[in-house]
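Peer 1: Sequence below, structure please.
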Amino acid sequence: MTDPELSPTAPTGGTELSPTAPTGGTELSPAAPGGGTEPASAPVIVRALVARGSGAELRVERVRLPAPGPGEVRVTIRAAGVCHSDLSMVNGTLAARFPLVLGHEATGVVAEVGPGSQLTVGTPVVLNWAPACRACWWCRRGEPWLCADTTAPTVPRGETDDGVPLHLTLGLGALAEAVVVPERAVIPIPAGLPPAQAALLGCAVLTGVGAVRNTARVAPGESVAVVGLGGVGLAVLSAARRAGATTILAIDVAEAKRDLALAAGATDFLLSDDRLSKEVRARTESRGVDHAFECVGRAATIRAAWRLTRRGGAVTVVGMGAKDDMVSLGALDIFHSARTLRSSVYGSSDPDREVPVLAAELADSALDLGVLVSGTVPLDEAPAAFDRLARGEGARWVVTLD
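Peer 2: Below you'll find the predicted structure:
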């Protein structure tokens, strides 16, 4: 999921983070030989990053997870990304229920399976925050990213150390030592992938790559503008380059994002200021771009992306914004420009099919995610990682766990 604000917010303190090598963390362990279904055990106590309320200080707390029930698994988390969507739930931009375990972008290893599970203990997996039911009208027509029953796993699960029922970000609560989730919310991946990069497959990478490949279907030789350069925006840049786009304009309010953007695949970096439209048209023979990707989730940046797009072009909204942030466009402009305005939910993807493809590309070095990982931190320093995210620093900070 993506940043609902392009401008950095004020810092809230916290310790400084030391950038690490892009891969970060230890390699994911392969499945145990022989595998097999394990009997369910008692509830377990783990440490997790918890928000007790909107605007409350983030704390690492002990929480109690239930044993996996029928069709459920417990996953030991190896790495989890720090995403702006989690921050938006904490600061009130997006609705949330508390107390809330943060995190929805993660990788780990199956540690325990409930009755009837088809998974094997020891299998490396990526978590899926929108598991499809495969039975609703949208799933049957091949649009699992719009599944009507994907919210089923979002009921409270587990409890705090003082006995209060826990809510989980997007049904996962992945910034924790372990999670208990429906089996359909995990996707097996090859062993040996760097955890800090593998974690991003479940959100930033699938969302960004899918927006380019599935939603916009960028073709070789086309021009692209990307507004907002968080983890998803950088993934869009990389995917546009791999799709063969020849003009790839990266746009952000922060000059500090320039080097990241160019490393991810941009041909040009442009500051979001009053000269932006002129700069874009100067690079597109005065037409505007074929495709603009809005990766912020604000009405103002959606309108900006609209203005940067040529007649007959397309604006793809990838950022998830607040429900009361209304977009206003002129009726005549909509008609005369013949532009398309659409959203891309989870990259218009089928995660069960596409995450393994991306994982194979990562394993073969065809997909380079190093530029997306600004650094790794232990769970105790996760609050500081959110402070850096709020200040607009880096691309993706990743929490790694032993």
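Peer 1: rest of the way, CA atoms for contacts and neighbours
Peer 2: Fine.
Peer 1: what are the ranges of the strands in the stretch 201-350 of the chain?
Peer 2: Taking DSSP state E, counting those that start in this stretch, the strands of the stretch 201-350 of the chain run over residues 223-227, 247-252, 268-271, 289-294, 309-317, 340-343.
Peer 1: Including distance to V371 and mean neighbour count, could these go into JSON lines?
Peer 2: Converted to JSON lines, those look like this (distance: least, C-alpha to C-alpha, whole Å; neighbours: other C-alpha atoms under 10 Å):
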{"stretch": "strand 223-227", "distance to V371": "16", "mean neighbour count": "29"}
{"stretch": "strand 247-252", "distance to V371": "15", "mean neighbour count": "25"}
{"stretch": "strand 268-271", "distance to V371": "16", "mean neighbour count": "19"}
{"stretch": "strand 289-294", "distance to V371": "19", "mean neighbour count": "30"}
{"stretch": "strand 309-317", "distance to V371": "23", "mean neighbour count": "22"}
{"stretch": "strand 340-343", "distance to V371": "25", "mean neighbour count": "16"}
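Peer 1: To G114, which of these lies closest?
Peer 2: Of all these, strand 340-343 sits nearest to G114, with 36.5 Å by C-alpha to C-alpha.
Peer 1: Tell me which other helices or strands the closest one touches.
Peer 2: Applying 3 or more C-alpha pairs under 8 Å, 6 or more residues apart in numbering; DSSP states H and E, one finds that strand 340-343 contacts strand 309-317.
Peer 1: thinking again about what came up before, could you redo the strands of the stretch 201-350 of the chain as JSON lines and give each row distance to D350?
Peer 2: Formatted as JSON lines, those follow (distance: least, C-alpha to C-alpha, whole Å):
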{"stretch": "strand 223-227", "distance to D350": "23"}
{"stretch": "strand 247-252", "distance to D350": "26"}
{"stretch": "strand 268-271", "distance to D350": "31"}
{"stretch": "strand 289-294", "distance to D350": "20"}
{"stretch": "strand 309-317", "distance to D350": "18"}
{"stretch": "strand 340-343", "distance to D350": "16"}
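Peer 1: another one to check against the first:
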Amino acid sequence: MKAAVMRAPKAPLSIEDVTISKPGPREVLVRLKAIGVCHSDVHFWDGAFPAELPVILGHESAGVVEQVGSMVTAVKPGDHVISILSPFCGTCEYCLTGHMSVCHTVNRELFQRSVTEHPRLSIGKEKVGQFLNLSSFAEQILVHENTLCAIDKDMPMDRACLIGCGVITGVGSVFHSAQVEPGSTVAVIGCGGVGLAAINGAAIAGASRIIAVDLSDQKLQLATRFGATDVVNPSKVNAIEAVKELTKGGVHYSFECVGAKQTAEMAYHMLRPRGVATVIGMIQPGVNIEIPGIELLVTEKRIQGAVMGSNRFRVDFPRLIDLYKQGKLHLDDLISDRIGLEGITGAMQNLLDNKGSVARQVVVLN
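Peer 2: Below is the predicted model:
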């Protein structure tokens, strides 16, 4: 198969012929049809996070099941599926208490082949790293069955793929992690794909005021199409004071969708007493967040993390598709460009340069 292979940080990805293995027990081979280019891919491509090299990046994908291995029960050949980077085992403490999205962080070895087995991906005798259990910048993926959710076949693939990361991360953080209440106030910092999804989710949840915060006026304008009632550009005003003024004391819920110390602290300081700040962005290893300790006691403000929107994806994905079909989830407006495999390097550079016109760039395959 053809795949976009990363061999060095910040170097252009090379389109190479990669050998993909046959499905083993509980493994599924999927022919991909659409792949979203996410900022999380950029974090590994630009060297901010370590990656096993060579590696195929990509983790936001949708396609059609081609083959299944033994013991597979979740999907069958011909099924249309969305992938997710947070598989679940179904038997650990986190799965059994309804926190499936955490399972993959403590049970990593369950979803990969062992070092003694033939690798899923290789070029000649060289093993190719599988990124986040998926490696979606390719024509096919070979994955554990619990990374997949079967969906309706009438769902367009280029929209479906977005649900597998950016949308579930943003909307899920609103619905599950923070549990935004109708009539409450919300601030979303960072209006890329995940931030726009969080804004959309807050609107669906019934928030009365949704404040979009971003340095790009283009992204702020786009945010209003997803449900933002107000916009704040921190390059022009003090964002914390502006949000507090708009809400007469601070928001009930804030969402950090950038992945930086400054914006995480900003999300906390925008809260009113008993408010909840949810950090969604990928903050680099070694970076710590500083907040006034005494405020945690006297104001009962809270700050929390959320991985992949605290999802229950086999329940969530069909529901999100229904919301899209009802016109409530604005997946069409998320797509800023459609490209081929050879366009991925440029797409990631666009995200790295923080181009205001870019929401989600989608690789479309025949």
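Peer 1: Quantify their similarity with the TM-score.
Peer 2: The TM-score (TM-score structural alignment, normalised by the length of the second structure) is 0.93; 356 aligned residues with a C-alpha RMSD of 1.6 Å.
Peer 1: quick one, which of the strands of the stretch 201-350 of the first structure is nearest to G171 of the first structure?
Peer 2: Taking the strands of the stretch 201-350 of the first structure one by one with C-alpha to C-alpha, strand 340-343 is closest: 22.3 Å.
Peer 1: Return the mean post-superposition distance for that closest one against the second structure.
Peer 2: Taking mean C-alpha distance after the TM-score superposition for the first structure, the mean distance separating strand 340-343 of the first structure from the aligned residues in the second structure is 0.7 Å.
Peer 1: What span of the second structure is that strand aligned with?
Peer 2: Aligned by TM-score structural alignment, strand 340-343 of the first structure falls on residues 302-305 of the second structure.
Peer 1: Go ahead and name everything in contact with that stretch.
Peer 2: 268, 274-280, 296 (C-alpha atoms under 8 Å, 6 or more residues apart in numbering).
Peer 1: again, only using 6 Å
Peer 2: 276-279 (C-alpha atoms under 6 Å, 6 or more residues apart in numbering).
Peer 1: With stretch 129-137 of the first structure instead?
Peer 2: 144, 147, 149-150, 170, 184-185.
Peer 1: Closest one of the contacts of stretch 302-305 of the second structure to F49 of the second structure?
Peer 2: V279 (17.7 Å).
Peer 1: and the gap between that closest one and V251 of the second structure?
Peer 2: According to C-alpha to C-alpha, to the nearest Å, V279 of the second structure stands 15 Å off from V251 of the second structure.
Peer 1: counterpart of G221 of the first structure in the second structure?
Peer 2: Matched by TM-score structural alignment, G221 of the first structure corresponds to G183 in the second structure.
Peer 1: can you map out the helices along the stretch 1-150 of the second structure?
Peer 2: Ranges of helices in the stretch 1-150 of the second structure, per DSSP state H, counting those that start in this stretch, are 39-45, 93-96, 103-106.
Peer 1: and if you look at the stretch 251-366 of the second structure?
Peer 2: Under the criterion DSSP H, counting those that start in this stretch, the stretch 251-366 of the second structure contains helices at 261-269, 293-298, 313-325, 331-334, 344-352.
Peer 1: which residues sit in contact with the match of G221 of the first structure?
Peer 2: By C-alpha under 6 Å, 6+ apart, the contact list for G183 of the second structure reads 206-208.
Peer 1: who wins for neighbours among those residues?
Peer 2: A207 (22 neighbours; other C-alpha atoms under 10 Å).
Peer 1: The biggest strand by length in the second structure vs the first structure - mean distance after superposition?
Peer 2: If you go by DSSP state E, the second structure has its longest strand at strand 27-37. Superposed on the first structure, strand 27-37 of the second structure shows a mean distance of 0.5 Å to its aligned residues (mean C-alpha distance after the TM-score superposition for the first structure).
Peer 1: could you give the angle of that strand to helix 344-352?
Peer 2: Angle between the axes of strand 27-37 of the second structure and helix 344-352 is 50 degrees (criterion: axes from the mean of the first three to the mean of the last three C-alpha atoms, to 10 degrees).
Peer 1: what does strand 27-37 of the second structure correspond to over in the first structure?
Peer 2: Counting by TM-score structural alignment, strand 27-37 of the second structure corresponds to 72-82 in the first structure.
Peer 1: Can you name the residues in contact with that stretch?
Peer 2: Identification of contacts with stretch 72-82 of the first structure by C-alpha under 6 Å, 6+ apart yields 105-114, 175, 177-183, 195-196, 199, 397-401.
Peer 1: And V362 of the second structure? What does it align with in the first structure?
Peer 2: So, by TM-score structural alignment, V362 of the second structure is matched to V398.
Peer 1: tell me, how many neighbours does its match end up with?
Peer 2: Per other C-alpha under 10 Å, the neighbour tally for V398 of the first structure reads 31.
Peer 1: just checking, it touches L379?
Peer 2: No. If you go by C-alpha atoms under 6 Å, V398 of the first structure and L379 don't touch, sitting 9.4 Å apart.
Peer 1: before we move on, back to that, distance to A223 of the second structure for the contacts of G183 of the second structure - can I get that in JSON lines?
Peer 2: As requested, the contacts of G183 of the second structure are arranged in JSON lines below (distance: C-alpha to C-alpha, whole Å):
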{"residue": "G206", "distance to A223 of the second structure": "16"}
{"residue": "A207", "distance to A223 of the second structure": "15"}
{"residue": "S208", "distance to A223 of the second structure": "15"}
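Peer 1: and which of these is nearest F313 of the second structure?
Peer 2: Out of the contacts of G183 of the second structure, the member with the shortest distance to F313 of the second structure (by C-alpha to C-alpha) is G206, at 22.0 Å.
Peer 1: Name the nearest residue to the closest one, ignoring sequence neighbours.
Peer 2: P182 (4.2 Å; C-alpha to C-alpha, 6 or more residues apart in numbering).
Peer 1: Tell me the spacing between the one you found and V171 of the second structure.
Peer 2: Applying C-alpha to C-alpha, the value for P182 of the second structure to V171 of the second structure is 15 Å.
Peer 1: do the same with I199 of the second structure
Peer 2: Taking C-alpha to C-alpha, one finds I199 of the second structure at 8 Å from V171 of the second structure.
Peer 1: now swap in S14 of the second structure and tell me
Peer 2: For S14 of the second structure relative to V171 of the second structure (C-alpha to C-alpha), the value is 33 Å.
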